[in-house]
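Trainee: All I have is the shape, not the residue letters:
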């Protein structure tokens, strides 16, 4: 009889010890702020913008001596004024064409060689992509975001 009761007793003791340790070691709750957090015009800006992810990735070949030495694959999103997503989708073919022109130019000038993810390289690329987006879509475009970037060498 003791052989059947002993595992149940040990299980109850272990469970009780675990619950007790969890209660004793839990973090103390932080007191609620007496005043609501202050907001600024800067924090209001993102609330007035939308993000549109372009559905297909951009593939850029990197050529060396007339052959493809590597591929760079990027995913882009646009930060735009509210309610303009439909316009972005309607003009997507022209937008993709302009983006590919910028990406090929960046590749041909060596922008994807070496440490291509260096902040200064990406600033130049983002600026050129934004100029291309504004050319196609107008001032509705606030920024172009590089959401993914990968280089695969062959």
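Mentor: Done, it's in. The structure presented is a predicted model; accordingly, all values stated were derived computationally and were not measured.
Trainee: use CA for all of it now, contacts and neighbours both
Mentor: Fine.
Trainee: ok, and what's touching stretch 73-81?
Mentor: Residues outside stretch 73-81 that contact it (C-alpha atoms under 8 Å, 6 or more residues apart in numbering): 48-54, 56-60, 140-151.
Trainee: Would you show me how to pick out the buried ones of these in PyMOL?
Mentor: Only the buried members of those enter the following PyMOL selection, criterion being 16 or more other C-alpha atoms under 10 Å:
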select buried, resi 49+50+51+52+53+54+58+59+60+140+141+142+143+144+145+146+151
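Trainee: can you tell me the distance between the two ends of stretch 80-89?
Mentor: Length of stretch 80-89, first residue to last, C-alpha to C-alpha, to the nearest Å: 12 Å.
Trainee: from the chain's centre, how far out does that stretch sit?
Mentor: Its chain's average C-alpha position is 19 Å from that of stretch 80-89, according to C-alpha atoms, centre = their mean, to the nearest Å.
Trainee: for that stretch, which positions count as buried?
Mentor: Judged by neighbour count (16+ other C-alpha under 10 Å), stretch 80-89 contains these buried residues: 80-81, 84-85, 88.
Trainee: Show me the two of those that sit farthest apart.
Mentor: 81 and 88 (10.7 Å; C-alpha to C-alpha).
Trainee: Any buried residues in whichever strand or helix holds residue 74, and which?
Mentor: Secondary structure here is read from DSSP states H and E; on that basis residue 74 sits in strand 67-80. Of the residues in strand 67-80, those with enough neighbours to count as buried (16+ other C-alpha under 10 Å) are 70-72, 74-80.
Trainee: Can you give me the distance of residue 11 to residue 18?
Mentor: 11 Å.
Trainee: Near the nearest residue to residue 111 once chain neighbours are set aside, how many residues? Count them for me, please.
Mentor: With C-alpha to C-alpha, 6 or more residues apart in numbering as the criterion, residue 111 has its nearest non-adjacent residue at 6.5 Å, and that residue is residue 121. A count of neighbours around residue 121, defined by other C-alpha atoms under 10 Å, yields 15.
Trainee: then this one, side by side with the first:
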């Protein structure tokens, strides 16, 4: 009898906890612009840039004699000068990603990623030219490379 009562109480507590957590998650919260908090902390005026657009990860294989010898993994963020430019970049982001992938394939094919050292500034400049080539006005100020690494393929 005690076991049944204990089971009923535990079930009721679990139900009440789940219900409360669900109500808490669905409560409307006041929204704060993403740029407002860092700007206020830095003493800047709200609404001033820079504005960032996440491109995400791009992975490119390095081929030699028809085999994949390595993969180049990049994590890229674009910096735009204004909110309008950032929104324009977001709307046409698939085109910019495609152009940057083509550039990375070209760099991988030309041997830019061979050897022990890669020049990240040269890679960033090449990606900036290709990304801005998709727009009539050049909305992208800088290509920020968050991650650039080469993963060798150990399969033979």
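Mentor: Arrived safely. Only a predicted model underlies this, so the values are computations on that prediction, with no experimental measurement involved.
Trainee: Could I get the full set of strands for the first structure?
Mentor: Applying DSSP state E to the first structure gives strands spanning 50-53, 58-64, 67-80, 141-153.
Trainee: Identify all contacting residues around the last one.
Mentor: In other words, strand 141-153 of the first structure. The set of residues external to strand 141-153 of the first structure that reach it, using C-alpha under 8 Å, 6+ apart, is 69-81, 126, 129-130, 133-134.
Trainee: post-alignment, that strand versus the second structure, mean distance?
Mentor: Following superposition, strand 141-153 of the first structure is found to deviate from the second structure by 0.9 Å on average (mean C-alpha distance after the TM-score superposition for the first structure).
Trainee: Run the angle between that strand and strand 58-64 for me.
Mentor: If you take axes from the mean of the first three to the mean of the last three C-alpha atoms, to 10 degrees, strand 141-153 of the first structure sits at 50 degrees to strand 58-64.
Trainee: Kindly calculate the angle that strand 141-153 of the first structure makes with strand 67-80.
Mentor: Going by the same axes, to 10 degrees, strand 141-153 of the first structure is angled at 160 degrees with respect to strand 67-80.
Trainee: what's the counterpart of residue 18 of the first structure in the second structure?
Mentor: Residue 18 of the first structure maps onto no position in the second structure when the alignment is built from TM-score structural alignment.
Trainee: neighbours around residue 18 of the first structure, how many?
Mentor: If we define neighbours as other C-alpha under 10 Å, then residue 18 of the first structure has 12 of them.
Trainee: Over to the one 3 residues further on?
Mentor: Residue neighbour count, defined by other C-alpha under 10 Å, stands at 11 for residue 21 of the first structure.
Trainee: I'd like the distance between it and residue 14 of the first structure.
Mentor: Distance from residue 21 of the first structure to residue 14 of the first structure, by C-alpha to C-alpha: 10 Å.
Trainee: if I pick the residue nearest the centre of the second structure, what's in contact with it?
Mentor: In the second structure, the C-alpha nearest the mean C-alpha coordinate belongs to residue 56, at 3.2 Å (C-alpha atoms, centre = their mean). Residue 56 of the second structure makes contact with 75-77 under the criterion C-alpha under 8 Å, 6+ apart.
Trainee: now, which of these sits nearest residue 4 of the second structure?
Mentor: residue 75 (54.8 Å).
Trainee: Identify the residue of the first structure aligned to the closest one.
Mentor: Under the alignment by TM-score structural alignment, residue 75 of the second structure pairs with residue 75 in the first structure.
Trainee: quick one: its match from residue 50 of the first structure, how far?
Mentor: Going from residue 75 of the first structure to residue 50 of the first structure by C-alpha to C-alpha gives 17 Å.
Trainee: repeat for residue 150 of the first structure
Mentor: For residue 150 of the first structure, the distance to residue 50 of the first structure - C-alpha to C-alpha - is 25 Å.
Trainee: what do you get for residue 68 of the first structure?
Mentor: For residue 68 of the first structure, the distance to residue 50 of the first structure under the criterion C-alpha to C-alpha works out to 37 Å.
Trainee: ok, and what's touching stretch 102-116 of the first structure?
Mentor: 60-62, 72, 121-122, 125, 128-129, 132.
Trainee: residue contacts, the nearest residue to residue 95 of the second structure once chain neighbours are set aside?
Mentor: By the measure of C-alpha to C-alpha, 6+ apart, the closest residue to residue 95 of the second structure outside its immediate chain neighbours is residue 134, 6.8 Å from it. For residue 134 of the second structure, the residues meeting the contact criterion (C-alpha under 8 Å, 6+ apart) are 95-96, 99.
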